[in-house]
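Enquirer: kindly generate the corresponding structure for this input.
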Amino acid sequence: MKSFLISFLFPICWFLFLVFPVDTKASNGKAEDKYKALTYQRIPSFPALAFDSTLIGPFFKKYAKLKYLRPEVLELYRKHEYNYLWYDNNGRNEFADLLFDKINNLDQEGLQIKVPYQEKIRSLFLEADSNENPELEVELLMSSLYFFYADRVFKGIERTKSEELGWYLPRKKQSYVNRLDSLLLDPSLINKPDKDLLGQYYLLKSALEDYRNIEKKGGWSPIVLPPKMKSLKPGDTAAVILQIRNRLFTSGDLKNDSKKNEYDKELLAGVLKYKQRNAFTPDPELQSKHIKDMNVPVQERIKTLMVNMERCRWLSPSLTKNEQYIVVNIPSFTLTYFKNGKPALISKVVVGKSLNKTVVFTGQMSQIIFSPYWNVPPSILRKEILPAISKNRNYLAKNDMEWVGNRVRQRPGELNALGKVKFVFPNSHTIFMHDTPAKSLFDREQRAFSHGCIRLEKPRELAIKVLEDDKNWPVEKIDEAMNREVEKTYNLKTKIPVYIGYFTSWVDREGEVHFYDDIYGHDERLLETLLTD
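Expert: Presented below is the predicted three-dimensional model:
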């Protein structure tokens, strides 16, 4: 997980010493009349011009779709003693114009949402004389639009909705009241990367722009593989190669389109790059599954980028500030162990199958268990072990299992389903990471086979990396503990954060955008929420 954070200007000190008065309640009916009378009143004196706080209530009655933003608007104006914020001596200030432009171009932020009262706002904002003197209606609209923009671009959908979509990683918490001070002081900050968004957000945003440019140019045409043609290999010649070459050139995997119908070295380089970006085994053979993937329309890739930009909004960059942490990305079937801000180990993983989805959440790795017992979960005991015992009385002995009370466990050893080492980060989902005797599964491109836990291709290497600064655990001792067939638990001196995430597109350190299959269907549900929210 990468974060390129840009320093954000702190609020200027005089803002911090303002006295916060208490909001005054409007009397029945009178405030509404007064509000109507003052809505378009021109007030020539400025700056330090205050307005009647009782007029905020009637404003939100008129603009009921923005009412949910009222608490933040009230907090803002209490802080600033109910003074106008969107006007200066020259009229409406620069940031108001920049924000209005941002609101009208939310698609650049990967959002396709309707702005409440957009046409009304446009008409008020673009009136010839509306930028000269403070107008209360425009003032409160701009503050509401600011919080609307911050909520959608910086925060994303509500926590309850993201949890309904199976996302249990911690959501960031921040106030956007103080941030407005900085933006009013330096409006250009609105066009710079924000410190509260992952650097990955801006990388995906750049990729979104690239793919939309491809879309504007017509995208790419479907490749039609001849019915009798099962695959293509270097040296082959065929008319369909012209289509493949053009497709890879359009997506940037080929630097140029030579128009040759031969599968030459130049095309091979483009094929390998495409496969690497799209989670395929990087071999030279082109099969029908690769062509099928190439035929995914650019519009679908754009949607994928949009939903992953949304996921970036939910995460705080502070998550990546730990000296060490582990990230598992479910769709890419990959674990990355970061140490001092750099990848110290990358390992393939096996995750839960669709009926036993691996949960998106975070935990703190606190233990390593060498030569572990496997305590068979009740559901597996009921659905798999007991039926197997009924068919074969020797099933337990054959699989080195034993009864312990009313439960079954598998002894440490070569047959153990957890392999030779287990990494524990306590959680309510009963998910952990472990070795596995089924090594052949790591050769597959799609690796969703477990009951929810995470199987590691490189468990020994992870144990060595985690314990490399612990003098009590040299490599020889780790190997001995993994092969003694006697369970041994070690409590880590420093807990390591583990983040299990779900990203179906990601931009790497070289700027290449990767796409992964939506194995659990999370993208589709999130996209539906984004388009209807």
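
Enquirer: when you work out contacts or count neighbours from here on, use the C-alpha atoms and nothing else.
Expert: Fine.

Enquirer: who touches the helix or strand containing Ile302?
Expert: Element membership for Ile302 (DSSP states H and E) is helix 298-314. With Cα atoms under 8 Å, 6 or more residues apart in numbering as the contact definition, helix 298-314 has outside contacts at 110-111, 153-156, 170-172, 197-198, 200-201, 204-205, 207-208, 211-212, 214-215, 219-220, 503-506, 523, 526-527.

Enquirer: cross these against strands and list the overlap.
Expert: If you go by DSSP state E, these have Ser505, Trp506 in strands.

Enquirer: picking that back up, what helices and strands are in contact with the next helix or strand after the helix holding Ile302?
Expert: Moving toward the C-terminus from helix 298-314, the next helix or strand (DSSP H and E) is strand 324-329. Applying 3 or more Cα pairs under 8 Å, 6 or more residues apart in numbering; DSSP states H and E, one finds that strand 324-329 contacts strand 334-339, strand 488-501.

Enquirer: how about these, which one is nearest Leu126?
Expert: Closest approach to Leu126 among the helices and strands packed on strand 324-329 (Cα to Cα): strand 488-501, 43.6 Å.

Enquirer: hmm, back to that, what's the angle from the helix holding Ile302 to strand 488-501?
Expert: 120 degrees (axes from the mean of the first three to the mean of the last three Cα atoms, to 10 degrees).

Enquirer: in helix 298-314, which residues are buried?
Expert: By 16 or more other Cα atoms under 10 Å, the buried positions in helix 298-314 come out as 298, 302-314.

Enquirer: closest one of those residues to Ser379?
Expert: Using Cα to Cα, Arg311 is the member of these that sits closest to Ser379, with 31.7 Å.

Enquirer: return the distance of the residue nearest the centre of the chain relative to Arg509.
Expert: Here the mean C-alpha position of the chain is nearest to the C-alpha of Arg311 (Cα atoms, centre = their mean), at a distance of 2.9 Å. Separation of Arg311 from Arg509 (Cα to Cα, to the nearest Å): 19 Å.

Enquirer: swap in Tyr263?
Expert: 29 Å.

Enquirer: one more to put side by side:
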Amino acid sequence: MRKILLLTFLAVAVLGCKKDPKSKPKTDEPLVKHEPGSVLFDSSEVVKLEDKQLTAFYRAQNFHTFWVDSTKRKKAETILAEAEKYGLDPKDYYLEKIRKYEKKYLDLSQDDHLTYDFLLTQSVRRFMIHVSCGKLNPYHIYPNWDLAQPSFNVNKTLAEAVSGDSLPKVISKIEPQHVVYKRLKKALAYLDTFGKDTLKQIVFTEKIKRGDSSENVIRIKRRLMFWRDMERTDSISPWYDRKTANAMKKFQLRHGLIPDGIAGAGTVAALNFTKIQRKQQVIVNLERWRWFPHEMGRQYVIVNIPDYRLRVIKNGDTVDTRRVVVGKEKRRTPVLSSTFTDVILNPTWTVPPTIIKEDLGPDAAKDTNYFRNRRLKIFNSKGEEIPSSKWNSAKPNNYRYVQDPGDDNSLGNVKFNFRNRFTVYLHDTNHRDYFSRNYRSLSSGCVRVQNPLPLAAYLINDSIRWNLDKINEVVATKETTYIRLKDKTRIHQLYWTAWMNKRGELEFREDIYNYDADLFKRLRQ
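Expert: Here you go, the predicted structure:
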């Protein structure tokens, strides 16, 4: 009976930190003696459950029961009961079953005592893994994901935490320590301070601006009041007055929209998100931050894909911010973490396979001036440059296409390289007008950076040989120049759509790749 009860639970509980198929979790056995008053049991009882991690844990306890102290059991139960504070589901930790066992603890048979001990150990282990590393494995969900696995020795950590009566402190320690994660937890609690959301949806028909009157204005005002962007003492009339427009600007700023005070289609769509939807959005972003690197580095560049922003961080402070253009929905910018290796001034551009297949091949077949207009050189399999007249449109993948440096080069004036399996990079662009747009999911996967030369100077970090004036001089020559970076600056391309800013305000961004709803569904399966 015990095996039937536990096997289903254990099958997923031990896998929580196995994010990266290329890495393995730490499995050192905890060197902790068994608790006084614990009961010795036959090792076969745990071995037959076919869980190597659980067997290792109890081997370190000399195959004695672990949860002898009622106070420690109660602390464990309390932590599991507070799973929702972390955006987790208490049902994942068999809380009700644990409570039933605890209620009749003194009357349990020896067999049930052992079942309960195993169950509580695995429930707490599972919770610790979920809090630290996340519940789900992103490699099983996203093909464009490449982050190293967060890991810790869960057996050793659990044994030492419970034996030292420090389980709550240890839970806080193994959580991500990044300020965004900490504020997301506060955001989750803050959302619970809002009342019940019973407001009707706003049906968009036309833009509403200051001076307009409409029945929709009443619904808009109620939404703005609900989200505390507008004072509840303000008028609920159908007039879109100055106070309403100003409140709308505040709402728009919190949602990454153009703060023009006009209720357009995008603004109304954001207003129509319910409290439950926003809470779910915070929960999925808590999960993501458990997947993200727990140590970002002393100096790093971080891109938040749906926010279209790049930030340069040094010693915990943001020292620079840039607008970026990211991959369109069908050519998504990958989530990854790497280290910058070099900067190329006046780079050439070699057309990648996806663009050859989906853009160049079909377009060039219809336009005889395609290659000339784009200054693209064509090279055959022998590396020989050939004229466009000898290009075989039926076999576009048989060639290599290279664009020389220049004002119309697709990579612009600079390219930032870092190792990754997607062959993506940061770069300048010849379409700088895109940065003025609010929606900037427009590239083929690489991240385009606004005004990138100061970033190049920062990463090169050589004020004598490669200051900004020198970089501009080299760019003016149009000659390709490679600069190897001596500093190990990390680059993190991440994806998160909700956070709490330093003023304690909730911020949300459009889920441009439609990840959020699907991820929440998976979390609650």
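
Enquirer: any chance you could compute the TM-score here?
Expert: Here the superposed chains carry a TM-score of 0.81, computed using TM-score structural alignment, normalised by the length of the second structure; 474 aligned residues with a Cα RMSD of 3.0 Å.

Enquirer: hmm, back to that, gap between the helix holding Ile302 of the first structure and the chain center?
Expert: 9 Å (Cα atoms, centre = their mean, to the nearest Å).

Enquirer: distance from it to the second structure after superposition?
Expert: Mean deviation of helix 298-314 of the first structure relative to the second structure after superposition (mean Cα distance after the TM-score superposition for the first structure): 1.3 Å.

Enquirer: which of Tyr263 and Arg509 of the first structure has more neighbours?
Expert: Tyr263 (21 against 11; other Cα atoms under 10 Å).

Enquirer: and the more buried one, what is it in contact with?
Expert: Tyr263 of the first structure makes contacts with Leu232, Lys233, Pro234, Gly235, Asp236, Thr237, Ile241, as judged by Cα under 8 Å, 6+ apart.

Enquirer: is it possible to get TSV of those residues that adds neighbour count and distance to Lys61 of the first structure?
Expert: Below are the contacts of Tyr263 of the first structure laid out as TSV (neighbours: other Cα atoms under 10 Å; distance: Cα to Cα, whole Å):
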residue	neighbour count	distance to Lys61 of the first structure
Leu232	18	66
Lys233	15	67
Pro234	14	69
Gly235	10	71
Asp236	12	70
Thr237	15	70
Ile241	20	63
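
Enquirer: show me these that map onto helices.
Expert: Ile241 (DSSP state H).

Enquirer: out of the contacts of Tyr263 of the first structure, who's nearest Leu98 of the first structure?
Expert: Ile241 (47.5 Å).

Enquirer: the closest one against Glu262, yeah?
Expert: Yes: using Cα atoms under 8 Å, Ile241 of the first structure is in contact with Glu262, at 6.6 Å.

Enquirer: which residues in the second structure does the helix holding Ile302 of the first structure align to?
Expert: Using TM-score structural alignment, the residues of the second structure aligned to helix 298-314 of the first structure are 275-291.

Enquirer: how about stretch 408-415 of the first structure?
Expert: With TM-score structural alignment as the criterion, stretch 408-415 of the first structure aligns to 401-408.

Enquirer: chain center to that stretch, what's the gap?
Expert: Per Cα atoms, centre = their mean, the centroid offset for stretch 401-408 of the second structure relative to its chain is 34 Å.

Enquirer: ditto for stretch 290-301 of the first structure
Expert: 22 Å.

Enquirer: now swap in stretch 431-440 of the second structure and tell me
Expert: Counting by Cα atoms, centre = their mean, stretch 431-440 of the second structure comes out at 23 Å from the chain centroid.

Enquirer: start to end distance for that stretch?
Expert: 12 Å.

Enquirer: for the equivalent of Glu480 of the first structure over in the second structure, give its distance to Tyr458 of the second structure.
Expert: By TM-score structural alignment, Glu480 of the first structure lines up with Glu473 in the second structure. Between Glu473 of the second structure and Tyr458 of the second structure the computed distance is 16 Å (Cα to Cα).

Enquirer: could you do Phe508 of the second structure as well?
Expert: From Phe508 of the second structure to Tyr458 of the second structure the distance is 30 Å (Cα to Cα).

Enquirer: cool, Lys502 of the second structure as well?
Expert: If you go by Cα to Cα, the gap between Lys502 of the second structure and Tyr458 of the second structure works out to 26 Å.

Enquirer: what do you get for Lys103 of the second structure?
Expert: Relative to Tyr458 of the second structure, and taking Cα to Cα, Lys103 of the second structure is found at 62 Å.

Enquirer: just Arg125 of the second structure next, same as before
Expert: As judged by Cα to Cα, Arg125 of the second structure and Tyr458 of the second structure stand 43 Å apart.

Enquirer: of the two, who's got more company?
Expert: Neighbours were counted for Arg125 of the second structure and for Tyr458 using other Cα under 10 Å; Arg125 has more, 23 against 16.

Enquirer: now do the same for that one: its match in the first structure.
Expert: Checking TM-score structural alignment: Arg125 of the second structure goes with Phe147.

Enquirer: what do you get for Asp234 of the second structure?
Expert: With TM-score structural alignment as the criterion, Asp234 of the second structure pairs with Ser258.

Enquirer: and its match, helix, strand or coil?
Expert: Three-state assignment for Ser258 of the first structure (DSSP: H, G, I helix; E, B strand; the rest coil): coil.

Enquirer: that one: what's it in contact with?
Expert: Ser258 of the first structure neighbours (Cα under 8 Å, 6+ apart): Arg245.

Enquirer: please name every helix or strand in contact with the one helix or strand Leu145 of the first structure maps to.
Expert: Element membership for Leu145 of the first structure (DSSP H and E) is helix 136-149. Counting contacts by 3+ Cα pairs under 8 Å, 6+ apart, helix 136-149 of the first structure packs against helix 56-62, helix 70-79, helix 94-103, helix 118-125.

Enquirer: burial count for Ser132 of the second structure?
Expert: 27.

Enquirer: grab the nearest non-local neighbour of it.
Expert: In this structure, Ser132 of the second structure finds its nearest non-sequential neighbour in Glu175, 4.6 Å apart by Cα to Cα, 6 or more residues apart in numbering.

Enquirer: how much space between the one you found and Lys103 of the second structure?
Expert: 30 Å.

Enquirer: of those two, which one has the most company?
Expert: Glu175 (21 against 10).
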